[in-house]
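Dropping a prediction and its sequence here:
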Amino acid sequence: MEGLRKFPPRPTGAGEMFQLFRDGTPHTRASLVAETGQSRSTVAARIEALTAVGLLAPAGEATSTGGRPPSTFAFDPSARIVLGVDLGATHARLAVTDLAATPLASADEPLAIAEGPDHVLSWVAEIGSKLVAQSGRQVSELAGIGIGLPGPVDHADGRPVNPPIMPGWDGADVPGVLHRHLGAPVVVDNDVNVMALGEHRTACPDEQDLLFVKVATGIGAGVVMDGELRRGAQGAAGDLGHVAVTGADTPCRCGNTGCLEAVAGGLAIANALAAAGSHAETTQEIVDLVRAGDVAASQAVRQAGRDIGTVLAASVSLLNPSRIIIGGILAGAGEHLIAGIREVVYQRSLPLATQHLRIVTSQAGAQAGVIGAATLVTDRFLAAHSVDALITVKEDT
């Protein structure tokens, strides 16, 4: 996978000091001397280096305690841009953001992942380039591209691994293809991990243990424990959609029977409604029926929530999260889905595990994926070693 670190940095220590600015708080030279224990000349040199690469900028003057007010410096997220990409089974969301993952330009278009990597990634590169231009920036300013895919991903090399709903994508060199199109480093992860990261950073950054559950055509979970995204040994953690539901025997596209996705996913609900005489071909059409007051659709979505709740109850006992966040298209069905989930989770889980548990819908909504994808990039680009490497390159040119 194309990495963000291309040159071994000299140990300037500027990258480590920069981490103090990541939360946006301005600092004076004196406050940095006190906080780092470094000499004033060392701190001044590091501020100069960080300013030279554009990561810091003057932020006015602090309150004077006598004499001339000291100058302050703060993180400048406009120094570079990021392209965040969230691909689902039938949609694509893209956003160009700054280094604080604030969207500058975005697009939300229907796109079938089954079209294959050549078509989809060429389209992503084309739309991404247009969004960069729309934001008034240049492709050369990209710090990187983050992309979430609706299937298992080998996090080490960014390639999909036997993704059930992505024909033709197994082993596809997603980072290499996008790098050739746009010339920027690429980070790839499962779409639900990306959404969990986006939700965590924007809506509940102080929450240490949570599950983000995406309910759409497929069902999956992103696991945040001790404040960090947990992917598992091969990146397959959180694959709720293929946990067996007791008593269910519906065939699943993964080859097994009774999987949660085959019972409670968008396609399963659409099939159940069709059998009952209601018409809904897509997950969004199911949501539209629920919002229109269709009784059969509302009942089907609530039952799907109960089925999801049976699997989540086991997850609550195993992981003891303090929050479960429900996202994805089907979360737009309102209280019907989440009421079914709560009904079963609170009934089946032990009181100690649910004592402080909150089950809520996503606050970041449709933006969770692109914000999380952008955050994958910024976390790497702004890491201490990467900042030191950026300074080294600047000094050598």
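Cool, the structure landed.

Every contact and neighbour count from this point should use C-alpha atoms.
Noted.

so where's the longest helix in this protein?
helix 295-319 (DSSP state H).

which is the next helix or strand following that helix?
Next in sequence after helix 295-319, counting helices and strands by DSSP states H and E, comes strand 323-327.

pretty sure Phe75 contacts Gly24?
Yes. Contact criterion Cα atoms under 8 Å: Phe75 and Gly24 qualify, at 5.8 Å.

Looking at the two, which one has more neighbours?
A direct count of neighbours by other Cα atoms under 10 Å for Phe75 and Gly24 places Phe75 higher, at 26 against 14.

Counting neighbours, what do you get for Gln303?
By other Cα under 10 Å, neighbour count at Gln303 equals 20.

and what of Lys214?
Lys214 has 27 neighbours, counted by other Cα under 10 Å.

and if you look at the one 5 residues further on?
A total of 24 residues lie near Ile219 under the criterion other Cα under 10 Å.

From Pro58, how far out is it?
Per Cα to Cα, to the nearest Å, Ile219 is found 46 Å from Pro58.

show me what contacts the residue lying closest to His356 once chain neighbours are set aside?
Nearest residue to His356, sequence neighbours excluded (Cα to Cα, 6 or more residues apart in numbering): Ser322, at 6.1 Å. For Ser322, the contact set (Cα atoms under 8 Å, 6 or more residues apart in numbering) comprises 207-210, 354, 356-358.

Please apply the same query to Gly372.
For Gly372, the contact set (Cα under 8 Å, 6+ apart) comprises 84, 194-199, 201.

another one to put next to it:
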Amino acid sequence: MVPPRSSGSSIFANGGKPKEARNSGAQSSLLRQLNTREVLTALQRHGPLSRAEIARHTGISGPTITRTVLDLLAGQLVEEAELSPGVVNRPALGRPGKVLRLASASVSVQGLVIGVQQCELTTAGLDGSWQAEPRTFATPKRYNDLVRKVVEQLQRSREQSKTSVLGVGISIPGLLRRQDKRTLVSPNLHQTDGQQLGVDVAERLQSLGLGNEVVLLQETQALCLGERMYGAARDIPDFAMVDITDGLGLGVVQGGQFVEGSTGLAGELGHITVDLHGRLCGCGNHGCLETVATDAALAAAISARQGRQLTLAEWLPLIQTGQVRVEQDLNEWLDYLSVGLAAVINIFNPSRLFVHGHALDAAPDLFDRLIERTARRALAPSLADCRIIRAQGSKRHGAVAAIIQQLTAGR
């Protein structure tokens, strides 16, 4: 990730439009990095481009584009391909032209999502295209077993890959301290408390001769990054993301910067007390918002009322087909979730508020009902400037985006 600034770390890959380098030394090096980042950003936004098209999109001169592309080709971050015949708005006469694209034919990255119940591993090109079906495996209950299983799966995936893997991005829940990437506490994944999963995985890979970049980021930041690169938050400098899957996490981006707090622990919206006599939370407190307003909380409430223990994935088809009636549970769940969303709108005034979760699939009108209840609780002026949207990205998008940004940010 881009190194943190005073108020947080940047979610945007480029810090502004580059200019042609005029001086030598540090300034020249910085301008080369900005030019390189701008070229990569153009390819991410527009797909395969010719050198002339890159120059038009970025405003960088032809000779500088040539030097930048040579550096990116040598670094295996981009690759050349033939222009497909019949492409709209491109010449059809003469020899097919060459275009540049983010590398995917010869290199790849891995994205790993550490979940409370299961982990998901995927492989993608630098353009974000999936290269294989995701691997899933149960999350081990002991930390040493988790590290061993993760490394084993990463190694097995690399052995079966037809491309060279440049690095891995890992999304993890819990309070992740920015300075040393240590999980201080994870209310729903206590085996990682006090541990540095990214460091331990990197060291184990290094010992196996598989050492390369490993990036660890908190799961809500992963969702923000995935939405920014592949979803509906492209070019949006101010937005918030609420994750309601296992826990209830909040990611806020303002002016292109993550709002992280002094050590990177900001965003624990799920641990605000909303019921003084409520259920015990994984953090040790009672009545936290995440005990009543998440996918897991809804599944637990329905299970208690129906007298059988099922996961949300098992409940959803029963709800959708009318085999069980859960309107009371849904209404209570919507009420509590709307309290959380209204708080985000009132405090942070985002232009977009994304919600990531699966329980909203229980009924066709459920999301609209959530917006209506949030509107009744949020301050009208703050709500007027905010759109509430279901997230399009995922944590695996974010894990992949994190390693791609790490590989490209320092070029």
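Received it, and whenever you're ready, just let me know what you need. In this text the structure is predicted, and so the values were computed from the model without any measurement.

residues making contact with stretch 237-255 of the first structure?
Contacts of stretch 237-255 of the first structure (Cα under 8 Å, 6+ apart): 164-165, 218-223, 230-231, 257-263, 307, 310-311.

Average offset of the longest helix of the first structure relative to the second structure?
Its aligned residues in the second structure lie a mean 1.8 Å from helix 295-319 of the first structure after superposition (mean Cα distance after the TM-score superposition for the first structure).

tell me the angle of that helix relative to strand 323-327?
If you take axes from the mean of the first three to the mean of the last three Cα atoms, to 10 degrees, helix 295-319 of the first structure sits at 140 degrees to strand 323-327.

helices or strands next to helix 295-319 of the first structure in the packing?
Here helix 295-319 of the first structure touches helix 260-264, helix 266-275, helix 283-291, helix 335-348, helix 351-354, going by 3 or more Cα pairs under 8 Å, 6 or more residues apart in numbering; DSSP states H and E.

What segments of the second structure are strands?
Taking DSSP state E, the strands of the second structure run over residues 78-82, 98-102, 107-114, 118-124, 135-138, 164-172, 175-177, 182-185, 213-218, 239-243, 249-254, 257-258, 352-356, 387-390.

how about the first one: buried residues?
The reference is to strand 78-82 of the second structure. 78-81 (16 or more other Cα atoms under 10 Å).

and Ser39 of the first structure, how many residues sit next to it?
A count of nearby residues for Ser39 of the first structure, using other Cα under 10 Å, gives 14.

Also the one 4 residues further on?
One way to gauge burial is a neighbour count; for Val43 of the first structure, by other Cα under 10 Å, it gives 22.

Widest-spaced pair of the buried residues of strand 78-82 of the second structure?
Farthest pair in the buried residues of strand 78-82 of the second structure (Cα to Cα) is Val78 and Ala81. Separation: 9.9 Å.

tell me, what's touching those two both at once?
By Cα under 8 Å, 6+ apart, the residues touching both Val78 of the second structure and Ala81 are 100-101.

and the buried residues of strand 78-82 of the second structure as a markdown table, adding distance to Gly211 of the second structure?
A markdown table is the format used below for the buried residues of strand 78-82 of the second structure (distance: Cα to Cα, whole Å):
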| residue | distance to Gly211 of the second structure |
| --- | --- |
| Val78 | 21 |
| Glu79 | 23 |
| Glu80 | 27 |
| Ala81 | 29 |
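
and which of those is nearest to Pro364 of the second structure?
Using Cα to Cα, Val78 is the member of the buried residues of strand 78-82 of the second structure that lies nearest Pro364 of the second structure, at 42.0 Å.

just to revisit the earlier point, and of the contacts of Gly372 of the first structure, the nearest to Ala374 of the first structure?
Nearest to Ala374 of the first structure out of the contacts of Gly372 of the first structure is Gly84 (Cα to Cα; 4.5 Å).

for the closest one, what are its contacts?
In this structure, Gly84 of the first structure makes contact with 94-97, 145-147, 369-374, judged by Cα under 8 Å, 6+ apart.

Reformat the residues you listed as CSV; add distance to Pro9 of the first structure.
As requested, those are arranged in CSV below (distance: Cα to Cα, whole Å):
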residue, distance to Pro9 of the first structure
Leu94, 32
Ala95, 30
Val96, 28
Thr97, 26
Ile145, 22
Gly146, 24
Ile147, 27
Gly369, 32
Val370, 30
Ile371, 28
Gly372, 27
Ala373, 26
Ala374, 24
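
who wins for neighbours among those?
For these, counting by other Cα under 10 Å, the largest number of neighbours falls to Ala374: 37 neighbours.

and it, what pairs with it in the second structure?
Per TM-score structural alignment, the equivalent position to Ala374 of the first structure in the second structure is Val400.
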